[in-house]
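Undergrad: With the sequence up front, the predicted model follows.
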Amino acid sequence: MKTSELKASDYNPYYKAYIEALGEVDLMKALKKQVENYPQFLASIPEEKLYYSYAEGKWTVAEVLLHVLDSERVFQYRAVRFARRDETPLPGFDQDKYVPTSGANQRSIGSIIEEYRAIRNSTIALYESFEEGTLKRKGVASNSVMSVGALGFIICGHQKHHRNIIRERYL
């Protein structure tokens, strides 16, 4: 599936910027490309910056990274539920509750990279198991309709969004 195959009705407009930031890409190629290059980016973050926050009340780099991991897990869970035709509406998640309890500032970059690879490889395996029609299935999360395919692109776009923020505001 390519980004151009998504319809506006496949996701909440909130996620449009994440999807558009990817440009015209194939979902599986994007997922696999990121699992190759994102760990290199993470490894390039200076250790003294890992626990740095650019302003009072803002997350540290480590907390941003754990937010990316937690979000991918949540989006992946939504995708499997919708793919399996579970029509139960799913609630949102409060990212601001996740971060303080993530233990991010006690983690090493090596452990974060290892966890990222495990999560992303799990996402890849899940999406490789889907047939083309499965990517078009929809469900409701956070009071918004979302397709399985859109969730995959959101995973990629969300990661890219936070990578750009880390580059611009933290490094």
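TA: In hand now; what should we look at?
Undergrad: contacts, neighbours, all on C-alpha from now
TA: Will do.
Undergrad: Please enumerate residues in contact with the lengthiest helix in the chain?
TA: Identified as the longest helix of the chain according to DSSP state H is helix 61-83. Helix 61-83 has contacts (C-alpha atoms under 8 Å, 6 or more residues apart in numbering) with 49-53, 90, 95, 98-99, 102, 104-105, 107, 109, 112, 115-116, 119-120, 123, 126, 130, 134-135, 137-139, 141, 147-148, 151-152, 155, 158-159, 162, 166, 170.
Undergrad: next up, a second structure to put side by side with the first:
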Amino acid sequence: MISKTEYAPYFEQYIQLVSVEEKSITENLDSSQKEFESILKDVPKEKHSFSYAEGKWTLKEVIQHIIDTERVFCYRALSFARNDKTSLPGMDQDFYVENDNANQRDYNDLIEEMSALRKSTIQLYKSFSDEALLRIGIASNNEMSVRALGYLSSGHQKHHLNIIRERYL
């Protein structure tokens, strides 16, 4: 069971969306990716650049945000698993989206990129020992475990899938 001391309180909203007690990190990663692909693979083209309100991200930007965040989480997990004691910076998600070029990208390329990234994330987590999963590092001025970051990748994706279902589709 994961402890609330392994992640910042803000991340509880994502941890609550995954099956921490019933499924392993890799099982959660796999199931949330399958859900992602089943929901987003056949979205009509007119929805790809849709934004549900002024100033809100488009569907393409949301997908790119999920990709970018997973990459950041994986870098943090790798650093902490390797016992790197460097305090890692935060991520300004709005700055990333302003500079991501998502709306000029092909929608299916974004879906394919997320699929490839998730396969890589699963392999990364399969490579970690039980000891490495429990290692703690600092990111955004908060302590986080490698294990928590794995669950956060799934929970963050599920969080945005819920928003996509409610507001984009």
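TA: Yep, that arrived. Keep in mind that this is a model prediction, so the values were computed, not measured.
Undergrad: residue range for the longest helix of the first structure in the second structure?
TA: Aligned by TM-score structural alignment, helix 61-83 of the first structure falls on residues 59-81 of the second structure.
Undergrad: What's the separation between residue 144 of the first structure and residue 121 of the first structure?
TA: 27 Å (C-alpha to C-alpha, to the nearest Å).
Undergrad: Please name the nearest non-neighbouring residue to the counterpart of residue 15 of the second structure in the first structure.
TA: Counting by TM-score structural alignment, residue 15 of the second structure lines up with residue 19 in the first structure. With sequence-adjacent residues excluded and distances taken as C-alpha to C-alpha, 6 or more residues apart in numbering, residue 19 of the first structure is closest to residue 157, at 5.4 Å.
Undergrad: in which helix or strand would I find that neighbour?
TA: helix 148-165 (DSSP states H and E).
Undergrad: what's the answer for residue 137 of the second structure, then?
TA: Assessed by DSSP H and E, residue 137 of the second structure sits inside strand 136-139.
Undergrad: Trace that strand over to the first structure and give me the residue numbers.
TA: So strand 136-139 of the second structure sits over residues 138-141 in the first structure, by TM-score structural alignment.
Undergrad: That stretch vs the second structure, average offset?
TA: Stretch 138-141 of the first structure, aligned to the second structure and superposed, deviates on average by 0.2 Å (mean C-alpha distance after the TM-score superposition for the first structure).
Undergrad: What lies in contact with that stretch?
TA: Residues contacting stretch 138-141 of the first structure (C-alpha under 8 Å, 6+ apart): 10, 78, 81-83, 85-92, 145-148.
Undergrad: Could you give the number of residues near the counterpart of residue 29 of the first structure in the second structure?
TA: Aligned counterpart of residue 29 of the first structure in the second structure: residue 27 (TM-score structural alignment). Neighbours of residue 27 of the second structure under the rule other C-alpha atoms under 10 Å: 16.
Undergrad: Among the contacts of helix 61-83 of the first structure, filter down to the buried ones and hand me the PyMOL syntax, if you would.
TA: To isolate the buried members of the contacts of helix 61-83 of the first structure in PyMOL, using 16 or more other C-alpha atoms under 10 Å:
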select buried, resi 50+51+52+53+90+99+104+105+109+112+116+119+120+123+134+135+137+138+139+141+147+148+151+152+155+158+159+162+166+170
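Undergrad: Now do the contacts for the residue nearest to residue 19 of the first structure.
TA: 17-22.
Undergrad: So which of those wins on neighbours?
TA: Neighbour counts for the contacts of residue 157 of the first structure, by other C-alpha under 10 Å, peak at residue 19, which reaches 26 neighbours.
Undergrad: Pretty sure the match of residue 15 of the second structure sits against residue 152.
TA: No - Residue 19 of the first structure is not in contact with residue 152 according to C-alpha atoms under 8 Å; the separation is 9.6 Å.
Undergrad: And residue 122 of the first structure, how far from residue 55 of the first structure?
TA: 34 Å.
Undergrad: Fine by me, thanks again.
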